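Undergrad: build me a model from this:
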Amino acid sequence: MSSGTPEQVIIVGGGPVGLVAAMRLGHFGIPAVVVEAEDQVSRALKASTFHPPTLEMLDQYGITPGLLEAGLVAPTWQVRMHETGEYAEFDLSVLKGDTAHPYRLQVEQWKLSELLLAHIRTKLPGIRVLMGHRCVAVEQDEGGVRAVVESASGGRQELAGRYLIAADGARSTVRAALDLSFEGLTFPETTVLATTRFPFHEHIPTLSYINYCWASTGTFSLLRLPGLWRVSLYPWEGETVEDALEPDSIQKKLQHILPRDEPYEIMEIRPYRIHQRVVNTYVNGRIVLAGDAAHINSPSGGMGMNGGIHDAFNLTEKLKRIYAGESEALLAQYERQRRPIAIKHVLQQSGRNRARMQERGEKQRRATLGELQRKAGDPRLAREYLLETSMILGLREAAAIE
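TA: The predicted structure follows:
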């Protein structure tokens, strides 16, 4: 037996993208149910950078102040030559005429999820959230869509709805059930993410909160969060991924960044592969993909979660108009506006960020740093570059697509 109103939207995935979509639909008066496999918000090491337009979007619902309170405002970011201390620094204040939030915000994505859940549960009775439930099957016809969900105890129920949003991440079960092509590639390197409470900023005073660093042994990044630093490391030449994950290897890499007489306290370690993929179609009848279910990219530049949230805002605006009586053809406009932007401004830009940091040649590194310093030092060029890397330009281009 199906549960819920047949007019509801079923949202598979209760991460930031799914919860943003649910919140928006709730404020539009559209019933929705969120299905999330985890029984609580995951605090795994995932995204931690919020770009200006994302903060503007969330500000409409009173979410951004909570993020600001929980995070760190990063007015600048850097590309650095580690051994020499040279760097190019981009100051986002040049965007003050383009956004109310001319900075990046450093805060863990799980804090956004918790804020969204609290907002939904206290203010939006038309939204149900089923934590600890996996979607195991989906089907659709001209009249609607149905999802079979299974609880942790093995109990099953069928949810009926008018549309289904697949926001269930890079390993999307919905995308797999639809047998959609996920075109792209997987890069050869593995990133090893480690966190430490060591205050790098007190020992390297020129650091920004966001730093992409070249070193003689390869590359790494340093991102500051409240009370800790996240360090992205890579296996050294000739080192296996398994060896790079060993605490001794991580200690050596941290000691290379900043030598100390005592070992670093390492709190968490997480490896991840880097992918650049986009699904062949976002809209499949009454089932629509968003976020990592639709596109995944290099995390360099912090565009993945932000792009998914932008998907959710665009898609829910289309659903609002459809529920008000406009044509379902608006779903095709969602795909026209979001898929090319994901390719051009998310996948390609994050790919360029990755390629820059994977550069091993000293001559090319110096040429790239010089070009970045030239852009950073020219307010016009800096603004143009930051409009792109802060995801503002992509949203403007999307809005112009009919």
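Undergrad: use CA for all of it now, contacts and neighbours both
TA: Noted.
Undergrad: show me the helices in the stretch 101-250 of the chain, by range?
TA: Taking DSSP state H, counting those that start in this stretch, the helices of the stretch 101-250 of the chain run over residues 109-123, 173-177, 241-244, 247-257.
Undergrad: my guess is residue 161 contacts residue 146. True?
TA: Yes - taking contacts as CA atoms under 8 Å, residue 161 lies within contact range of residue 146: 6.3 Å.
Undergrad: higher neighbour count, these two?
TA: The residue with the greater number of neighbours, taking residue 161 and residue 146 and applying other CA atoms under 10 Å, is residue 161; the counts read 25 against 21.
Undergrad: ok, and what's touching stretch 18-30?
TA: Stretch 18-30 has contacts (CA atoms under 8 Å, 6 or more residues apart in numbering) with 8-9, 11-13, 31-34, 113, 116-117, 119-120, 124-127, 165-168, 309, 312-313, 315-316, 320, 323.
Undergrad: for it, buried residues please.
TA: For stretch 18-30, the buried set under the neighbour-count rule, 16 or more other CA atoms under 10 Å, comprises 18, 19, 20, 21, 22, 23, 24, 25, 26, 27, 30.
Undergrad: just stretch 146-161 next, same as before
TA: Taking 16+ other CA under 10 Å as the criterion, stretch 146-161 shows 146, 147, 148, 149, 150, 151, 158, 159, 160, 161 as buried.
Undergrad: next up, for comparison:
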Amino acid sequence: MTTNLTTGVLICGAGAAGLTLAIELARRGVPFRLIEKMNEPFNGSRGKGIQPRTQEIFEDLGIIDRVVAAGGIYPPQREYREDGSYAESAVVEDVQPTPAEPYHLPLLVPQFLTEGVMRERLAELGVQVEYGCELVGFDQDEDGVTARIAAGAGAETVHARYLVGADGGRSFVRSTLGIGFPGKTLGVRAIVADVILTGIERNAWHRFNEGSMERQLSLCPLAGTELFQIQAPIPLEGDVDMSAAGLTAMVAERTGRNDVQIKSVSWASAYNMNARLADRYRDGRVFLVGDAAHIHPPTGGQGLNTSVQDAYNLGWKLAAVTTGAPDALLDSYEEERRPVAAAMLGLATKLLDALKRGENRRGREVHQLDIGYPESSLALEAPERSDGLLAGDRAPDAPVRGAAGQPIRLFELFAGPHWTLLGYGVAPASVSPRPGLRVHVFGQSGDVIDEGGHFVDAYAPSPGDWVLVRPDGYIGAIVASGETAALKKYLNEVGVNSRA
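TA: Have a look, this model is predicted:
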């Protein structure tokens, strides 16, 4: 059976990137389909770290509390010595939250639990993943993409304005387009497995033979489950027994302990570590997100987070273009996200080298709070600024108070698919309201009050400044009171038009 259907966006791949993009489009009312060639959801823990910047995104998506409830924080790492004694240390630096950065520690949440929460959110928005649907071919022209899908009910043809490949490191979308995926194989092969075991406590991330790529092994309790995740480098060639018996033997051989018994294996994978980056993220009406655009070693817990942020960046731009913004807005996706991925590959590779030496401590560099787009074509300053908060930077949080007396955070004002314009000591009427833009003013007759001075501390505004925050929580523009014409021009160019 062949059917011909039409949609706005076709998303191929229902992992973290595809689900993020789907939520973004669903809450903006953009028609789309989310297909996944597997017959059921992924059931492994591969990406288990949720960094602070991604936690901010999950707050905006309405799922942060559910993600926290599903998992937990990283336990201390317990490094065993040859004589059986051990030393404990924190995996991440112990830093406290601040008004500008409310999320301060990475979370430990198995990937299958994170994606389960995301599917729940998508269902609340009225959409389900279409499992057992495989993209087998597509063509594009200036009007859209014609995709061919094979499913249990038969073949179908889908016409979409845009196609997004969120289909992983072996991306069918990327290979069909002939987009290069240069990089290197890093000479490390490893296993990762989710198991139920006995004989070891759940209050630590147990690490053995740090610094030895032949005997290294770690057992990490997976918060929110009864499982442990086993990670271990293995020889570059040859089969590895990943049955319960095989893994029990590996643990015994590498730890010298016979009390650790693997009872069952729910998921296991052997893989070669690579660092690769797609030559481009866009080909006409087709885009790549997540592992389809970049793959890397798992060190530092960067992968799932970078994938989520790819989709978070692309989602609002696709929605804007489908509702009238110029198509050129979509060029900023690759412009902004590809350099981030390039830097992330370098960081993950550096952390892998440190792990080979037995070093596994991570600092602020993995939190992703310092990622920004200062060189983006979407960053406007009028006049140009030389220090402090700049256009393209992440928009900080701050506790403030509404004019009616109730406490509120800037992140609460930002939450949702709209743009947010913050005025400081301005005449409120100098920028008129328009669809998709919410305006809040600090100062006399304003609707928000910087009672604790946290807004001024974080944003360092001058009287008369307007600060425009994008839907993805980055500063789009900072303009002085005499430059509102430039601000209005900017809003029109990104599809926030004054007409209803």
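Undergrad: any chance you could compute the TM-score here?
TA: Overall, the chain-to-chain superposition scores 0.82 on the TM-score scale (TM-score structural alignment, normalised by the length of structure 1); 369 aligned residues with a CA RMSD of 2.9 Å.
Undergrad: quick one: the strands in the stretch 301-450 of structure 2?
TA: Using DSSP state E, counting those that start in this stretch, the strands of the stretch 301-450 of structure 2 run over 380-382, 399-402, 407-409, 419-424, 437-442, 448-449.
Undergrad: can you give the distance of stretch 388-402 of structure 1 from its chain's centre?
TA: When C-alpha coordinates are averaged (CA atoms, centre = their mean, to the nearest Å), stretch 388-402 of structure 1 and its chain have centres 17 Å apart.
Undergrad: again, but for stretch 16-36 of structure 2
TA: From the chain centre to the centre of stretch 16-36 of structure 2 is a distance of 14 Å (CA atoms, centre = their mean).
Undergrad: what does stretch 264-277 of structure 2 give?
TA: On the basis of CA atoms, centre = their mean, the separation between the geometric centre of stretch 264-277 of structure 2 and that of its chain is 19 Å.
Undergrad: picking up where we left off before, need the buried ones from the contacts of stretch 18-30 of structure 1 selected in PyMOL.
TA: Buried subset of the contacts of stretch 18-30 of structure 1, written as a PyMOL selection, criterion 16+ other CA under 10 Å:
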select buried, resi 8+9+11+12+13+31+32+33+34+113+116+117+119+120+124+126+127+165+166+167+168+309+312+313+315+316+320
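Undergrad: picking up where we left off before, could you export the strands of the stretch 301-450 of structure 2 as a markdown table, including mean neighbour count and distance to residue 179 of structure 2?
TA: Output for the strands of the stretch 301-450 of structure 2, formatted as a markdown table (neighbours: other CA atoms under 10 Å; distance: least, CA to CA, whole Å):
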| stretch | mean neighbour count | distance to residue 179 of structure 2 |
| --- | --- | --- |
| strand 380-382 | 20 | 32 |
| strand 399-402 | 19 | 45 |
| strand 407-409 | 15 | 43 |
| strand 419-424 | 24 | 33 |
| strand 437-442 | 19 | 37 |
| strand 448-449 | 24 | 49 |
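Undergrad: could you dump these into JSON lines and include distance to residue 210 of structure 2?
TA: Written out in JSON lines, the entries for the strands of the stretch 301-450 of structure 2 read as follows (distance: least, CA to CA, whole Å):
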{"stretch": "strand 380-382", "distance to residue 210 of structure 2": "48"}
{"stretch": "strand 399-402", "distance to residue 210 of structure 2": "43"}
{"stretch": "strand 407-409", "distance to residue 210 of structure 2": "43"}
{"stretch": "strand 419-424", "distance to residue 210 of structure 2": "48"}
{"stretch": "strand 437-442", "distance to residue 210 of structure 2": "52"}
{"stretch": "strand 448-449", "distance to residue 210 of structure 2": "52"}
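Undergrad: who wins for proximity to residue 183 of structure 2 among the ones you listed?
TA: When the strands of the stretch 301-450 of structure 2 are compared by CA to CA, strand 380-382 sits nearest residue 183 of structure 2, at 33.6 Å.
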